[in-house]
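# Sequence below, structure please.
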Amino acid sequence: MPPTWLRYAEDAVRRSPEGPEYLRGVFPYVLPPLVELEREPVPLDPAEEIWITDTTFRDGQQSRAPYTVEQIVALFSLLHRLGGPRGMIRQSEFFLYTKKDREAVERCQELGYRYPEITGWIRATLGDYALVRAAGLRETGILCSISDYHIFKKLNSTREATIRGYLEVVDAALADGVVPRCHIEDATRADFFGAVLPFVQALMERSRESGIQVKVRYPDTLGVGVPDPYAALPRGIPRLTRALRREAGVPAEALEFHGQNDLAAIVPNAVAAWLYGASANNGTLLGIGERSGNTPIEALVFWLVGLTGETHGMDTTVISEIADFYRAIGESVDQRLPFVGDNFNVTRAGIHADGLIKDEEIYNPFDTRGLLNRPPGVAITDKSGAAGLLMWMQKHRPAMAEGLDKRDGRLLRVLELVMAEYDEGRVTSLSDDEVGAMVDAAWGGG
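Model prediction:
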């Protein structure tokens, strides 16, 4: 009788259609991916514990100029502080291919942090696995592309041969006591019952035989996932998460979602993964990643707090330090990005400024001063009005703003100077220096 894993692979071939299955009813290619819905929703099934994992130095490094070793060490230290002593950022994965990759791993290992744990990332070859052994890592990600798009078009192979090759590398890792984390690439475009399920069942069988829990990361490689509990397989993240848990038998703590943002649903999909059974969510700092990006770790931090009701020791103020670090190394930080962008909690609307003056909770979603070390701000434009100027004064000239009313003649004089700028054709907001000069002129003139 063939070994269990091979029977699963042979079953996959028997259940698969002749030739590749590209699910053209859902992925016509000449249109955006089409959404199929089931009649019944998937029930909520959250894991008892949830956490975050990091791929800033792997997937995040595939969309920008490579980090220097010093930059990796600095960012790794910031991740350590952000995740806190309880390791809410549990792991960080690294390339191992170049001398610089290996030096970065060694330098981060020398820091002696328990969290994030350093893990590897390799292709499913024994040659790549030798790099993991040489680095002395206890866990590694293994690229296990699972959709027919990848198996037939990229690998020019078959399901049976592909699965056989993946499991050969998994066996090598297990023989060394290394935890394999199998990344079933393109899971949201794959034949779940014909390819994903038999492969993952084979992995769980190997877990039982070896006593080492194999982990499964399910990447939404092209960002086609749908967060709705009615959405059908393979695109429905709730349904896919539940199927991996309940049909394939993956424990919550061994299940990890990896999102991409091609269709602008990355955060809802990540939250859905947590709500329907995965313990781990994989992301990058500032969402920097291939194409439209990965799940931003800073967003995962705040959603984890929102879902669990506590910070678990995470230092959320480090997020602002991380954004400043990226700016310092020349990375463009989109001003509209949540949590880290310059405009995140900055208003230009006078009506919003008026509300913030009365009580910042009116227009601020949470205590950005306490949690991000970023008090609400205002940028002065022709839409700011006297209320916006008063808010600017309270931040930049607090002594002068004491007891000041937005109907004060001096403030209205500043407003006149502001409006004159825009009457003359200005289209950008005023700098703090420019507003300060106008304030000085109005106050100096009585």
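# okay, CA-based contacts and neighbour counts for the rest of this
Noted.
# and the nearest residue to Asn373 once chain neighbours are set aside, how many neighbours?
In space, Asn373 comes closest to Thr317 once its chain neighbours are excluded; the distance is 5.7 Å by C-alpha to C-alpha, 6 or more residues apart in numbering. For Thr317, the count of nearby residues is 17 (other C-alpha atoms under 10 Å).
# now do Val250
Val250, neighbours per other C-alpha under 10 Å, totals 25.
# Over to it. Which of the three states is it?
Classification of Val250 using DSSP: H, G, I helix; E, B strand; the rest coil returns coil.
# how near is it to Arg217?
As judged by C-alpha to C-alpha, to the nearest Å, Val250 and Arg217 stand 10 Å apart.
# which residues are contacting stretch 388-404?
By C-alpha atoms under 8 Å, 6 or more residues apart in numbering, the residues outside stretch 388-404 that reach it are 348-350, 353-354, 356-357, 377-380, 405-406, 411, 414-415.
# For it, list every residue counted as buried.
Using 16 or more other C-alpha atoms under 10 Å as the test for burial, stretch 388-404 gives 388-394, 401.
# I have a second one here; can you model it like the first so I can compare?
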Amino acid sequence: RQEIMDHYLSVVRKIVENGVVARCHLEDITRADIHGFVLPFVEELMNISKESGVDVKIRLCDTMGYGVPFAEGTLPRSVPKLVNIFRSELGVPSRLIEWHGHNDFHKVLVNGTSAWLYGASSVNGTLLGIGERTGNPPIEGLIIDYLSLKGHDSTINTKVIDEIAKYMQNDMGINISSRYPFVGRDFNVTRAGIHADGVLKNEEIYNIFDTAAILNRPLKVSVTDKSGIAGIAHWINTTMNPKEEISKKHPAITAIYKLVQEEYNKGRTTSMSDEELSNLTRLHIPELFKTKYNEIEEIALKTAISLVEEYSSKEELQNMQEYEIVKTLNYLIEHNKSIQMAYVTDTNGIQVTDNISQPWIVKSKDISKKGDNRKNRDWFSNVIKNGKTHVTDYYISLTTEKLCFTASSPIINLNDEFVGVLAIDFNFSNLTGAIEKECKTF
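Got it, this is the predicted structure:
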């Protein structure tokens, strides 16, 4: 033992001599000889730290998961006593004590939290607890426990927990149990009708905390023959997001409930899927659903806004030099066939370029050109009034005689000065057609 200790200590001395913080792993500490070897060894490590002025960290490794979170337990298994003994008998500061646990006995998270409570400054964790054999403390669990102990921490964004889990499942192919805490598909899903009725009255009755605000996971109700009318109403209100809450007394809810009961009377044993419930809702409350046209129209408007804001922020437009504007808008037109034309005005509404249009467009004699005053146009006046991107109503283009709309956005230079307005005319049919084609492709 002494030979091993001396050899290890010589390595640590070499490390700290070079000004490097040593991190010493006390492997399998929950089965170790604490007083006969571990304490004398750590005491020597602390002496090296004091002599060198360089920190030596102590990592307590519950390698086989034998640790227990009880202060009444005995050494070496009691996590509270393990952490405390290094602090009380050797004076090891909390900032140098670290806990590393394993889940062989289903105590990995509570042991890590117990180590925190009794003086360890840090606990090792992995996403979803994935690690050797039974795994390590799950980081998402540690985060929730940490916040439970410390309160709000503005530096922590708990909503990414769900995003990370989705990435691990969808992109990395990692299977996550539907019942896995915080991220499993059903972790905050209730099925009993009495529970659903309670949720409608007060969500706190059957939700562990505000899962929507903290994890971006609203409480859900899984509909079965036991869910009742309240369960169906809650599913519709949380899944379909109606503008006004649908009461469980709504006649359509009763109709859907009867159809669900018919399924189970025929011998069904599985929960109703979201797709099935969506179809029943579409049949009985069709006003909750956007048509395919509405969805494509919404995407088209978002696309137009994104494009006009992207180009209005380009430096070539911010300089308000005609040559650079023409060059940039020609590129825009060439790479976006749904755009009819684009143009720029100064702050007074005077057009600083001719209309930059698709080569196949035959220009009308009455079409606007460089030098024209456009200040009375809706797309200009609204930008001036609100200082924000504006989208006009649909109109028939004088140039192409096609249905179109104009998206316009302020041009702000690098000094945050308003210097002009970019306007883009979109051919509605071409834009929505391209989006519909893209949607079918994916």
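# follow-up on the earlier one: among the buried residues of stretch 388-404 of structure 1, which lie within strands?
In strands, judged by DSSP state E, none of the buried residues of stretch 388-404 of structure 1 are found.
# Would you mind giving these as a markdown table with distance to Arg327 of structure 1 added?
Output for the buried residues of stretch 388-404 of structure 1, formatted as a markdown table (distance: C-alpha to C-alpha, whole Å):
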| residue | distance to Arg327 of structure 1 |
| --- | --- |
| Gly388 | 27 |
| Leu389 | 28 |
| Leu390 | 29 |
| Met391 | 26 |
| Trp392 | 24 |
| Met393 | 27 |
| Gln394 | 27 |
| Ala401 | 31 |
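# What about the contacts of stretch 388-404 of structure 1, which one has the most neighbours?
In terms of neighbours by other C-alpha under 10 Å, the contacts of stretch 388-404 of structure 1 top out with Ala353 at 29 neighbours.
# residue contacts, that one?
Counting by C-alpha under 8 Å, 6+ apart, Ala353 of structure 1 touches 347, 378, 384, 387-388, 391.
# Please pull up the equivalent of Phe199 of structure 1 in structure 2.
Using TM-score structural alignment, the partner of Phe199 of structure 1 in structure 2 is Phe41.
# correct me, but its match touches Glu3?
No: the criterion here is C-alpha atoms under 8 Å, and Phe41 of structure 2 misses it with Glu3 at 11.7 Å.
# which of these two has more neighbours?
Between Phe41 of structure 2 and Glu3, Phe41 has the larger neighbour count (other C-alpha under 10 Å), namely 18 against 8.
# tell me how far the helix or strand harbouring that one is from the chain's mean position?
Phe41 of structure 2 belongs to helix 39-52 when assigned by DSSP states H and E. Here helix 39-52 of structure 2 is found 44 Å from its chain centre; the criterion is C-alpha atoms, centre = their mean, to the nearest Å.
# Equivalent analysis for stretch 256-271 of structure 1, please.
How far stretch 256-271 of structure 1 lies from its chain's middle: 8 Å, per C-alpha atoms, centre = their mean.
# now swap in stretch 379-391 of structure 1 and tell me
Relative to its parent chain, stretch 379-391 of structure 1 has a centroid offset of 34 Å by C-alpha atoms, centre = their mean.
# Also stretch 183-192 of structure 2?
Distance, centroid of stretch 183-192 of structure 2 to centroid of chain: 19 Å (C-alpha atoms, centre = their mean).
# repeat for stretch 249-267 of structure 1
Here stretch 249-267 of structure 1 is found 9 Å from its chain centre; the criterion is C-alpha atoms, centre = their mean.
# Grab the longest helix from structure 2 for me.
helix 292-312 (DSSP state H).
# Provide the aligned range in structure 1 for the following helix or strand past that helix.
Where DSSP H and E defines the elements, the next helix or strand beyond helix 292-312 of structure 2 is helix 315-318. Under TM-score structural alignment, helix 315-318 of structure 2 has no counterpart anywhere in structure 1.
# again, but for stretch 379-389 of structure 2
Going by TM-score structural alignment: stretch 379-389 of structure 2 matches no residues.
# same deal with stretch 155-163 of structure 2?
The aligned range for stretch 155-163 of structure 2 is 313-321, by TM-score structural alignment.
# mind listing what's buried in that stretch?
Buried-residue list, stretch 313-321 of structure 1, by 16+ other C-alpha under 10 Å: 314-321.
# list the contacts for Phe86 of structure 2?
Contacts of Phe86 of structure 2 (C-alpha under 8 Å, 6+ apart): 39, 92.
# Residue in structure 1 paired with it?
The alignment partner of Phe86 of structure 2 in structure 1, by TM-score structural alignment, is Leu244.
# do Leu259 of structure 2 as well
Residue pairing (TM-score structural alignment): Leu259 of structure 2 is matched to Leu417 of structure 1.
# again with Lys14 of structure 2
For Lys14 of structure 2, the aligned position in structure 1 is Ala172, judged by TM-score structural alignment.
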